[in-house]
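S.K.: Sequence isn't available, so here's the structure alone:
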């Protein structure tokens, strides 16, 4: 069979038909590369321009293989579609064909998004995640977001130590089981988002530096080592093709790009969004979200739907807990004003200096509220705590209920972390399954991260921090969903939390979602410490207003009293009546929606 042209090459092993596979490896530092089949011969690959080695041969689905570099080292395929075990095991030729039960699924528009972040490993693998889909859809979730699946070393990991971005983690199940999970989710009306890591590789199992040093740039470093060199087209294609594989072959409905502030080439992100949008059928809804500490609002007008709003979380967390260590120090001064700015303009930091004296952010007030993903908790904000405590252990329950009301009924896009919806008490700890010197380094590095925290100033205190590599650390992080069915006071409390989430999400889908397109903020006002009022003009012209008091003291309200028929939710239930008397009690949230004609009638009176 004739070789294809260089622009047709894709990294890795691509099945051409039931019996033939094309292997392609970009190895500019290698003189000789061969494909070594586990049950067959070693076959020399043909060198091509620009450091490529390519070979097409008779090789059926399921074949295991490695690449031999200069007869000196055998390595897995960096674009392996599946691994026969761990990161050092052979790669496997995969048939990407799959019989979809819901081939007509086109997704859901972004304004309908209610996202539920989860860790596949803690729930027991792809097949076990499926068992939660019906309940989540019933509550009002519209999308699940899977923490990274790229093959990582060992069986336990958050996923951010992945080294083979194309290979779904083998310990979670097969590629076919992952597709079945996605297909089943679509049957429940759920989108599926994948968290992808394109800013670094994990520390164990990455052999790219052996034969493709140009994949990295030694003149520029990130917290994870030498930066990935996105100036190289081969490198850009490696990640863009990976994104297209997840979206086209696995039919994921969206991607969340981790820590793009560590990608030191803004043109890559622009090309990424353009090429993805170009390849997606216009009738499909595909969501592209960012995590970006730089608060680059400009990217949200260049093909990306939204950014995780860490600023909003941080302001809320300080108000709920009083904590101001580490990055919370940037929100310790006037946190209520910062929350008010978040509700009216999106980002809090829009060019102001942070605690390190560095300017951070771009103006964001011109963006719609749906450009920001708001959350009370996520994997980072829980898991980066020494003991992984959740808000249900850190703040009064009435305050958490009020903040949850804001989260689920504001025009921003809400994100929950698994267990939020029933106030899970289990921690979410940082866990890995490294061995030897790397395990020691990760353990000590984890404990060293907290050396500047007053609570861990003493070495003996830091030794109490759970060992990331211990099986017990992983086991302690499993949410105990059984608590939802226990007929005990504690179980009933969890059921009440889930009922609250369902009630609020019912209201969101009934009142907020249909009006969300073309919604714009009208401004916010600080009422007192911990208390704000915010207003938005919805797409149909109605006015959404949220009065929130996260403080422990009652607050006088100067705003116009709310007619009872305009209030769609109040927590606690008597809050609306008290507000009409000019008082906003502690730990209170009141949400109202006023139609344009009602506003005009008020003005006439």
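M.R.: Here it is on my side, so go on. These numbers were taken from a predicted model, which means no experiment stands behind them. Numbering: from 1, shown residues only.

S.K.: hey, let's count contacts and neighbours off CA atoms from now on
M.R.: Noted.

S.K.: For the helix ranked longest in the chain, list every residue counted as buried.
M.R.: Ranked by number of residues, the top helix in the chain under DSSP state H is helix 489-507. Judged by neighbour count using 16 or more other CA atoms under 10 Å, the buried positions of helix 489-507 are 491-498, 500-502, 504-507.

S.K.: nearest to residue 527, of those?
M.R.: Nearest to residue 527 out of the buried residues of helix 489-507 is residue 504 (CA to CA; 24.2 Å).

S.K.: quick one: the strands in the stretch 51-200 of the chain?
M.R.: For the stretch 51-200 of the chain, the strands defined by DSSP state E, counting those that start in this stretch cover 52-58, 64-69, 73-75, 91-92, 115-118, 143-146, 150-151, 164-168, 191-196.

S.K.: Summarise which helices and strands the first one is packed against.
M.R.: Using 3 or more CA pairs under 8 Å, 6 or more residues apart in numbering; DSSP states H and E as the contact criterion, the secondary-structure elements in contact with strand 52-58 are strand 20-26, strand 46-47.

S.K.: what do you get if the cut-off is 10 Å, keeping everything else the same?
M.R.: The contact analysis (3 or more CA pairs under 10 Å, 6 or more residues apart in numbering; DSSP states H and E) places strand 52-58 against strand 12-15, strand 20-26, strand 33-37, strand 42-44, strand 46-47.

S.K.: Residue 14: which of the buried residues of helix 489-507 is nearest?
M.R.: residue 505 (43.0 Å).

S.K.: Quick check: that closest one vs residue 146, distance?
M.R.: 21 Å (CA to CA, to the nearest Å).

S.K.: returning to what we had before: mind putting the strands of the stretch 51-200 of the chain in TSV, mean neighbour count and distance to residue 336 included?
M.R.: Formatted as TSV, those follow (neighbours: other CA atoms under 10 Å; distance: least, CA to CA, whole Å):
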stretch	mean neighbour count	distance to residue 336
strand 52-58	19	56
strand 64-69	23	57
strand 73-75	18	54
strand 91-92	27	53
strand 115-118	22	26
strand 143-146	25	30
strand 150-151	28	39
strand 164-168	25	41
strand 191-196	25	31
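
S.K.: then this one, side by side with the first:
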């Protein structure tokens, strides 16, 4: 790190390091017989080769003044192959080009004293840089920051930006994990975006992938086969060898690098259940511990995606602070909402009962749906008890990039569910005490699809297109090969273009109305709910489900003994409240939100109308149902 007041850098084991007489270049390749530094000319072409020396740990090094800041370099292997730096900070071209030597302290921050926001204030807005605006750049995001602040969002979460092959892709095929994609604006553009966000009070999170590398441009195996375990297979090829110290350093220091040098406020760790770690200490545990130790004076947060429903990584300490990870993405919540809203039941949705809201109520009150129960789809017991955790240990969403983009045509929930059910779900998401996440465009009811897209060509492009279509052969709608051919080609530029947000629709009255609704919900969240989330007692949630299977009540005991009640009826018919929920008790609380408008008035008379949601705050728990 640096002591300069407005310049930040993180010294990593991998990658170049500026020194007084030039730069030191490093590469771990323990079994390589020879490594040379390739020095690029003015056209970023290899023009000179300097022999590097290897130490006992397998690191090849050289100090030289032949590469200036802004100059290009790479590494030449014994067989003549020239590769970029796997820890490149900037590329001269694509993932196969030479790397560029940068000065990490060159950028001068205008917000060097920004320390982030407390976790309980977080309202995530997940976005994809390339499709968020027509420009598809970090600068394009910057132009929309004021809109996001006015909406009530407090944190933008950017899908992976590590450079991948081509200019179009979700980012989960990154191969240069230290290098912000040049198509988006590179390292300088990313720093300007984060600086601008911080100046507006917005936190910025980055989605990172530590379970695999992309299929095009990953040269690690060419010079360091020790980086992978050929005998351990994953859906993306050999597992990463996390029992090798330099490999572990590559990933852990990558996380610290983003947080220090780019001043990110947090990271989302993608699919940690797919990390094949053979050591006694899980990578996530060591990485999270390093983050907590390195940034004690800043609000820095980690979130994770993991379909195992584990809880050890989101446990809280004596003062209710996260010990490792701040929040787990809760797929269970999404799946229950989705099934109730769409009546879909294929694939993993088969684990969720479309005729009952009990699973949704359980998830809201206690965290996961599956807390050790048998999963019919997975045919095994799934999950750990989560009812002791505070609601803020979970990140809830009704849409995200996966749940939209992994559909054949990338349809959004706006196109799949009725308006009233969708607006009920939106209110539940925004006002429940879990950490909410909205996907770009959700705040105005975007109907443009978000498709799966890549920028591969040749045999790889053919394999991705056909593999994508074959994935859907198990679905009833795509049993026919002719119908599968209608699924958009991921490599077609049109598939990418149709996924770009249409900002012009905000001028339409129905979109403006939806945006106003979301803005109102988030304003109420920050004013009424957030102040009660920092210290929440264990086992704070309870729920009660109607016999008709369409309505429920959830109650959470929050800070200072305040109790937030959610009354929801997702069916068409009115629900007569059970006897333990009488009008006098309900009226003792204060109204937080009512949808539809007269729902609360009806509730106080003992009936909750169909397709309605009411939130009320009181001083005592009214729910008598079992946890």
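M.R.: Nice, thanks for sending it over. Since the model is a prediction, treat every value here as computed from it, not as a measurement.

S.K.: circling back: next structured bit after the longest helix of structure 1?
M.R.: Once helix 489-507 of structure 1 ends, the next helix or strand along the chain (criterion: DSSP states H and E) is strand 520-528.

S.K.: Pull the distance from that next one to the chain's centre.
M.R.: Averaged C-alpha coordinates place strand 520-528 of structure 1 at 28 Å from its chain's average position (CA atoms, centre = their mean, to the nearest Å).

S.K.: Repeat that for stretch 450-465 of structure 2.
M.R.: Counting by CA atoms, centre = their mean, stretch 450-465 of structure 2 comes out at 23 Å from the chain centroid.

S.K.: Contact partners for the aligned residue in structure 1 for residue 109 of structure 2?
M.R.: In structure 1, the residue paired with residue 109 of structure 2 according to TM-score structural alignment is residue 100. Residue 100 of structure 1 makes contact with 179-180, 182-184, 251, according to CA atoms under 10 Å, 6 or more residues apart in numbering.

S.K.: As TSV, those residues with neighbour count and distance to residue 448 of structure 1 would be great.
M.R.: Formatted as TSV, the contacts of residue 100 of structure 1 follow (neighbours: other CA atoms under 10 Å; distance: CA to CA, whole Å):
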residue	neighbour count	distance to residue 448 of structure 1
179	20	40
180	20	41
182	24	39
183	25	43
184	19	43
251	23	41
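
S.K.: In these, find the pair that's most separated.
M.R.: Spatial extent of the contacts of residue 100 of structure 1 (CA to CA) is set by the pair 184 and 251 at 11.7 Å.

S.K.: Which residue ranges of the stretch 301-450 of structure 2 form helices?
M.R.: 331-342, 358-366, 401-405, 413-416, 419-431 (DSSP state H, counting those that start in this stretch).

S.K.: Show me where the stretch 451-600 of structure 1 has its helices.
M.R.: Secondary structure of the stretch 451-600 of structure 1 by DSSP H, counting those that start in this stretch: the helices cover 459-462, 471-476, 489-507, 575-580, 596-604.

S.K.: just the stretch 151-300 of structure 1 next, same as before
M.R.: 175-187, 208-211, 233-244, 266-279.

S.K.: packing partners for the second one?
M.R.: By that I understand helix 208-211 of structure 1. If you count contacts as 3+ CA pairs under 10 Å, 6+ apart, helix 208-211 of structure 1 packs onto strand 20-26, strand 73-75.

S.K.: Redo the ones you listed as JSON lines? Include distance to residue 518 of structure 1.
M.R.: Rendered in JSON lines, the data for those read as follows (distance: least, CA to CA, whole Å):
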{"stretch": "strand 20-26", "distance to residue 518 of structure 1": "46"}
{"stretch": "strand 73-75", "distance to residue 518 of structure 1": "52"}
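
S.K.: Report the inter-axis angle for the longest helix of structure 1 versus helix 397-409.
M.R.: 30 degrees (axes from the mean of the first three to the mean of the last three CA atoms, to 10 degrees).

S.K.: List the contacts of helix 489-507 of structure 1.
M.R.: The contact list for helix 489-507 of structure 1, computed with CA under 10 Å, 6+ apart, reads 114, 136-141, 401, 404-409, 419-425, 481-488, 508, 510-513, 568-569.

S.K.: Repeat that for stretch 460-475 of structure 1.
M.R.: With CA under 10 Å, 6+ apart as the test, stretch 460-475 of structure 1 has contacts from 121-122, 154, 156-158, 385-388, 426-435, 439-440, 442-444, 446-451, 453, 455-456.

S.K.: What residue in structure 1 is paired with residue 251 of structure 2?
M.R.: Residue 251 of structure 2 maps onto residue 239 in structure 1, with residues paired by TM-score structural alignment.

S.K.: Wait, that match touches residue 166, no?
M.R.: Yes: counting by CA atoms under 10 Å, residue 166 is a contact partner of residue 239 of structure 1 at 9.1 Å.

S.K.: got any residues that touch both of those two?
M.R.: Residues touching both residue 239 of structure 1 and residue 166 comprise 11, 79, 245, with contact defined as CA under 10 Å, 6+ apart.

S.K.: Would you mind giving those residues as CSV with distance to residue 47 of structure 1 and neighbour count added?
M.R.: Compiled in CSV, those are given as follows (distance: CA to CA, whole Å; neighbours: other CA atoms under 10 Å):
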residue, distance to residue 47 of structure 1, neighbour count
11, 14, 24
79, 18, 23
245, 25, 16
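
S.K.: What is the nearest of these to residue 362 of structure 1?
M.R.: Of all these, the one sitting nearest residue 362 of structure 1 is residue 245; the distance, using CA to CA, is 32.2 Å.
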